[in-house]
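> A predicted structure for the sequence below; I have some questions about it.
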Amino acid sequence: MTAFAPILAAAVARAGDEAALRADLKQPEPPEGLAMVGDDRYLSLMTRRIFRAGLQHRMVDARWPAFEAAFAGFDLDQTSALDDADIKRLTQDESLIRHPRKLAAVRSNAIAMQAIREEFGSFGVWLARWPEDEIVDLWFELNQRFSQLGGNSGPAFLRMAGKDTFLLTDWVTAGLRQWQAHPGPFKSKTAQREVQAIFNDWAAETDEPLSLLSQILSRSIGELD
């Protein structure tokens, strides 16, 4: 097993000191905080992540008030009730990013989120209850249940939402290779579960959340994930 202590030491050395390193790290939200967030806010955040993929984040964020208006504040019931004519109308709205599949995904994802709400009370409760030591299974579940959340989009959405997760960015995967923790490749479910086990060991060693371990790993050789 690759110990995390030398990884932390390298990241501290690059930052100058540990205080400077930790000042740049984004902490996850506690489960009770995740559970209190409204479903409409999670649908909005999920949609923003989907539209950010492959585009400049600033451009997407600048248009977000128009998205909020177009989807009734991302209310699940109103968004899930949109019909095909409504979606087609949105693809012609110049205030939005007119990507037909991504716009259609908003309705599909509202319906998927409704199903989780019916079973667990809210999407936030479902998210909060998911154990972090099985976080890659949550990645797979998001990909299966929701549209346009494959690849890194599901984990990136979780990070945006504050759910504790590591990411498999270029810097993180390079760090895993450089520190001889995992040789890659990293796209298969088997490899991702192997990386989960590595991060679980590091969490046990350090008592740090997965997201901080991921950020420190990336900072040990390059930039934040």
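Cool, the structure landed. Residues are numbered from 1 along each chain as shown.
> For the rest of this, base every contact and every neighbour count on C-alpha atoms.
Will do.
> What is the longest helix of the chain by residue count?
In the chain, taking DSSP state H as the definition, the longest helix is helix 100-120.
> contacting residues around the following helix or strand past that one?
Note on helix 100-120: by DSSP states H and E, the next helix or strand toward the C-terminus is helix 123-129. Helix 123-129 is contacted from outside by 31-32, 34-39, 42, 113, 116-117, 120, 163, using C-alpha atoms under 8 Å, 6 or more residues apart in numbering.
> Of these, which is the nearest to Ala20?
Lys163 (23.5 Å; C-alpha to C-alpha).
> Just give me the neighbour total for the closest one.
Residue crowding around Lys163 was assessed by other C-alpha atoms under 10 Å; the count is 26.
> so Thr91 touches Lys102, yeah?
No: the pair Thr91 / Lys102 is not scored as a contact, 9.7 Å apart, by C-alpha atoms under 8 Å.
> Most neighbours among the contacts of helix 123-129, which one is it?
Highest neighbour count within the contacts of helix 123-129, by other C-alpha under 10 Å: Lys163, with 26 neighbours.
> Contacts only, for that residue.
Going by C-alpha under 8 Å, 6+ apart, the list of residues near Lys163 reads 28-31, 34, 127-128.
> I'd like the distance between it and Glu141.
Relative to Glu141, Lys163 is positioned 14 Å away (C-alpha to C-alpha, to the nearest Å).
> if we can go back for a sec, from the contacts of helix 123-129, which single one is nearest Leu82?
Met113 (14.8 Å).
> how close does the nearest residue in space to that closest one that is not next to it in sequence sit to Ala70?
Leaving aside its sequence neighbours, Met113 sits nearest to Phe123 (C-alpha to C-alpha, 6 or more residues apart in numbering; 6.4 Å). Distance check for Phe123 against Ala70: by C-alpha to C-alpha, it reads 22 Å.
> The structure to be compared is supplied as follows:
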Amino acid sequence: MATLEKFSEIWARACERKGGPAIVNSLLPDTLSAEEISEYSDAQLLSVISKRVFQSGFVWRVVDNKWPAYEKAFFDFEPMKVLMLSPDQIQQRASDPTLIRHQKKTQAIVDNAYMIQQINAEQGSFAEFIANWPTDDITGLWQVLKKRGARLGGNTGPYFLRAIGKDTFLLSQDVQAYLTAHKVVDAGFTSKTALRQTQAAFNHWQQESGKSLAEISRVISLGVGDNRV
């Protein structure tokens, strides 16, 4: 792995491309404290997880427009109520024209409700489990969501965490392009080696800059490629 570029250089490049520090600062994402994240209800978390699953590979606007119908069809995403759905009821929802016809993503709502209930049983609170996970091992939390949840691999799990305010970087196309070009990683991004190398780099930049992982991720994106944020 190559010597890491200083974050001050990454920051300067983003500022040059976007028009100065004030503009870059205005584009940085917010994160919540552990205390704030721990206040989420299971239903709120299941709703966000499910929306991110459906948005993956789909037009986000369509999912947003249909989400009130999902809230109604899945009992406001209360996990215990979702888990009471019979296979026939799940199939009916998967073929409902007012929703999105996708069997596997519909089943994922139920499977992720089960994940939440299991982690509650083991840890006492799914929200607190997420809130208290250390950000210097955020890719470890990605792996838990991927392994124990349904359809939460790739960027879906990280996008869920970002949506609820948990500090995490994202492996967007621009961030991946930067990490590859600067030889920060020497393996495929789905590998544990690449995730470990990426985590180490972001931990270094965080200690250097005092910024959150989410902010660092955004600054990298603003300084390279097509500026997808």
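Nice, I can see it. Just so you know, these numbers come straight off a predicted model, no measurement behind them.
> and Phe123 and Ala70 of the first structure? which has more neighbours close in?
Between Phe123 of the first structure and Ala70, Phe123 has the larger neighbour count (other C-alpha under 10 Å), namely 25 against 16.
> and that one, what pairs with it in the second structure?
Alignment note (TM-score structural alignment): Phe123 of the first structure maps to Phe126 of the second structure.
> Same question for Gln196 of the first structure.
Using TM-score structural alignment, Gln196 of the first structure sits opposite Gln199 in the second structure.
> With the first structure overlaid, report how far the helix or strand where its match lies is off on average.
Per DSSP H and E: Gln199 of the second structure is located in helix 192-209. Averaged over the aligned pairs, helix 192-209 of the second structure sits 0.6 Å from the first structure after superposition, using mean C-alpha distance after the TM-score superposition for the first structure.
> And that helix, what does it pack against?
If contacts are counted by 3 or more C-alpha pairs under 8 Å, 6 or more residues apart in numbering; DSSP states H and E, helix 192-209 of the second structure sits against helix 7-18, helix 138-148, helix 213-222.
> same thing but at 10 Å, please
Packing contacts for helix 192-209 of the second structure, counted by 3 or more C-alpha pairs under 10 Å, 6 or more residues apart in numbering; DSSP states H and E, involve helix 7-18, helix 138-148, helix 173-181, helix 213-222.
> Other residues contacting the helix or strand that the longest one is followed by?
Spelled out, it's helix 7-18 of the second structure. Next helix or strand after helix 7-18 of the second structure toward the C-terminus (DSSP H and E): helix 21-26. With contacts defined as C-alpha atoms under 10 Å, 6 or more residues apart in numbering, helix 21-26 of the second structure is touched by 11-12, 14-18, 27, 215, 218-219, 222-223.
> Show me which of these are buried.
11, 14-15, 215, 218-219, 222-223 (16 or more other C-alpha atoms under 10 Å).
> Determine which two of the contacts of Lys163 of the first structure are furthest apart.
Pro28 and Leu127 (12.6 Å).
> Can you tell me how far the residue of the second structure most remote from its centre is from Ala113 of the second structure?
What lies farthest from the middle of the second structure is Asp88; by C-alpha atoms, centre = their mean that is 30.7 Å. Note on Asp88 of the second structure: its distance to Ala113 of the second structure, by C-alpha to C-alpha, is 17 Å.
> So what's the gap between the helix holding Gln199 of the second structure and the chain middle?
Its chain's C-alpha centre and that of helix 192-209 of the second structure lie 17 Å apart, by C-alpha atoms, centre = their mean, to the nearest Å.
> Report the inter-axis angle for that helix versus helix 7-18.
Relative orientation of helix 192-209 of the second structure and helix 7-18, computed by axes from the mean of the first three to the mean of the last three C-alpha atoms, to 10 degrees: 90 degrees.
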